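K.L.:
quick one: sequence plus predicted model below, questions after.
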Amino acid sequence: MPLVALLLVAYLLGSIPFAIVSSRAFGLEDPRRYGSGNPGATNVLRSGNKGAAITTLIGDCLKGWLAVWAAQQLGFSAFDAALAGLAAFLGHVFSVFLRFNGGKGVATALGVLAGIHGGVALTCLAIWLVVALISRYSSAAALAAALGAPVAGLYFLDEQATIGVLSAISAVLIWRHAANIRRLRDGTEGRIGDKKKK
C-alpha cells in the first residue's frame, strides 16, 4: 500500500464521529446541540449517560491506535506509522463527515500515543488524571497532557521525526482549546460532570 493511500484511509478512519454515533445508538440528542457543542466524550458525559460517554471515549481512542497499529502491521516505518496516527487525529479534528468541524481530539491523540509507545501514552494519561482530579477541568487536563507529550517522547523515543509528530499533535490540541483557555482565564469553563445546557 502506498503511503498516500495509508494516510487517506487513516484520515477517513479518524473522521468517524463516535460521539454522534454513540449518541444516536443510546437515543440521545446530538452532542453538538448542548454543552460545549464539541462532539467528544466529555461533552457526551454532560448528557448524563455514562454508557454513551464511555463508548465515545473507547471509539475515539481505538481509531487513533488502530491507524498506527495497522501501519506497523503492514510493514511501514515507525515514522510512517506515526504519520498515520497524525492523519487519524486530524480526521477527528477536521472530520469529512462533519463538514471538517470535528472534536478536540484528546481521546484520539491518546490512542495514537498508545500505538506509538505505551510509555508516552501512560505518562500523558497520568498527567491528565492528576490535573483532572485536582481541577475537575477536562480542558486543563488535556492542555497539560498535550504539553507533556513531546517531553515524554524525548524520554521514550529515539526517532526525532516521530517526536516531531507528537509536537504537531500537541500544537493542534492546544490550538483547538483556545476557547477553553479563554474560559479558564475568565472562570467560566465548565467542569467535569456538569450537566448539559442548551
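P.N.:
Sure, I can see it.
K.L.:
contacts, neighbours, all on C-alpha from now
P.N.:
Noted.
K.L.:
what's the burial count for Phe79?
P.N.:
20 (other C-alpha atoms under 10 Å).
K.L.:
putting a second one here so we can go through both:
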Amino acid sequence: MIEIIIVAAGYLLGSLSAGVLVARALGLGDPRDAGSGNPGATNVLRLGGKKAAVLTLIGDGGKGMLAIWLAHAFNMIPSIIALTGLAAFIGHLYPVFHGFRGGKGVATGFGVLLAWSWPAGLAALFTWLLVAAVGRRSSLAALAAAVLAPIYLLLSPAPLVITLAMIPMAALTLYRHQDNIRRLLDGTEPRIGQRSR
C-alpha cells in the first residue's frame, strides 16, 4: 500500500507546474496561453525574464528530485523508485492540478535523472550545455540530452530498472517536442532568449 502512495505522491508532485505558478505569482498570466504555449523555463524566460525562468527551472527540477528523495526516505525498492520518477515526469506532462495541460518534461526529467544517478545527471547536463552553447537552441539541447540519458544511466551504477524507466521518459520528451523538431528541420526554431514565432 505504501508503494502505491509513494508513486501517487510522485505524480502529484509532478503535477505542480512551477512555470504556471511562478508566472501567475509575477503577474505574467498563464505561460500556456502565450509564447510557445509551454510552461517550461524557456518560454517563461521569453515572457518574464531570467528571474522567472530560474524560479521555474528550480521548481520543476526540484519536484523531480523531491519525488525520488521521498521514495528513498521510505526505503523503496529500485522498481518503485523508478516508477516514482516516471510518475513525477508524467505528472508534469499531464498535471491533474492544471487541467492536464503540462510541459515537455525537460527540467523535471533532469531532476529525476539527477536523483536517480548523479553521474548520469551531470552527463546529461553537460550534454545540454554543450549543445545549447553550440546550437543556441534549447529544444535541440533537450532532445540530445534526452536521447543520451538512457545510455548514461546504462553506464552508471544505477539499477537496470532505472534505465528502463528512462526510456519512456526519453520517448515522451521527443513526442512532446514534435513541433520543435519540425521547426528545427525547417530552420524556424527560435534561439535561446528569442521570442517564439
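P.N.:
Structure's in. What do you need? All figures in this text were calculated on a predicted structure; none of them were measured in a lab.
K.L.:
so after superposing, what's the score?
P.N.:
Put the two chains on top of each other and the TM-score (TM-score structural alignment, normalised by the length of the second structure) is 0.96; 197 aligned residues with a C-alpha RMSD of 1.3 Å.
K.L.:
what about the lengthiest helix in the first structure, distance to the chain center?
P.N.:
When the first structure is parsed with DSSP state H, its longest helix is helix 50-73. Chain-centre distance of helix 50-73 of the first structure: 9 Å, with C-alpha atoms, centre = their mean, to the nearest Å.
K.L.:
and that helix, how far from the second structure on average?
P.N.:
Taken over the aligned residues, the distance from helix 50-73 of the first structure to the second structure averages 0.4 Å (mean C-alpha distance after the TM-score superposition for the first structure).
K.L.:
packing partners of that helix?
P.N.:
helix 3-14, helix 18-25, helix 41-45, helix 78-93, helix 106-116 (3 or more C-alpha pairs under 8 Å, 6 or more residues apart in numbering; DSSP states H and E).
K.L.:
Ile134 of the first structure is nearest to which of those?
P.N.:
When these are compared by C-alpha to C-alpha, helix 41-45 sits nearest Ile134 of the first structure, at 16.6 Å.
K.L.:
mean shift between that closest one and the second structure?
P.N.:
Counting by mean C-alpha distance after the TM-score superposition for the first structure, helix 41-45 of the first structure comes out at 0.4 Å.
K.L.:
from the chain's centroid, how far away is that helix?
P.N.:
12 Å.
K.L.:
try stretch 6-26 of the first structure
P.N.:
Using C-alpha atoms, centre = their mean, the offset of stretch 6-26 of the first structure from its chain centre is 12 Å.
K.L.:
list of residues touching it?
P.N.:
29-31, 39-41, 44, 52-53, 55-56, 59-60, 63-64, 67, 71, 83-85, 87-98, 102, 108 (C-alpha atoms under 8 Å, 6 or more residues apart in numbering).
K.L.:
got the buried residues for the longest helix of the first structure?
P.N.:
52-72 (16 or more other C-alpha atoms under 10 Å).
K.L.:
relative to Glu159 of the first structure, which of the helices and strands packed on helix 50-73 of the first structure is closest?
P.N.:
Nearest to Glu159 of the first structure, of these and by C-alpha to C-alpha, is helix 78-93 at 7.8 Å.
K.L.:
what's the first-to-last distance across stretch 177-197 of the first structure?
P.N.:
Stretch 177-197 of the first structure has an end-to-end distance of 19 Å (criterion: C-alpha to C-alpha, to the nearest Å).
K.L.:
could you check how far Arg24 of the first structure is from Ser36 of the first structure?
P.N.:
Arg24 of the first structure is 18 Å from Ser36 of the first structure, by C-alpha to C-alpha.
K.L.:
in the first structure, what residues pair with the helix or strand that Asp179 of the second structure is a member of?
P.N.:
According to DSSP states H and E, Asp179 of the second structure maps onto helix 178-186. Under TM-score structural alignment, helix 178-186 of the second structure corresponds to residues 178-186 of the first structure.
K.L.:
next one: that stretch to chain centre, how far?
P.N.:
For stretch 178-186 of the first structure, the distance to the chain centre is 19 Å (C-alpha atoms, centre = their mean).
K.L.:
what lies in contact with that stretch?
P.N.:
So stretch 178-186 of the first structure is contacted by 139-140, 189 (C-alpha under 8 Å, 6+ apart).
K.L.:
what of stretch 134-141 of the first structure?
P.N.:
With C-alpha under 8 Å, 6+ apart, stretch 134-141 of the first structure has contacts from 42, 127-132, 177, 180-181, 184, 189-192.
K.L.:
could you identify which of those residues has the most neighbours?
P.N.:
Ranking the contacts of stretch 134-141 of the first structure using other C-alpha under 10 Å puts Thr42 first, with 26 neighbours.
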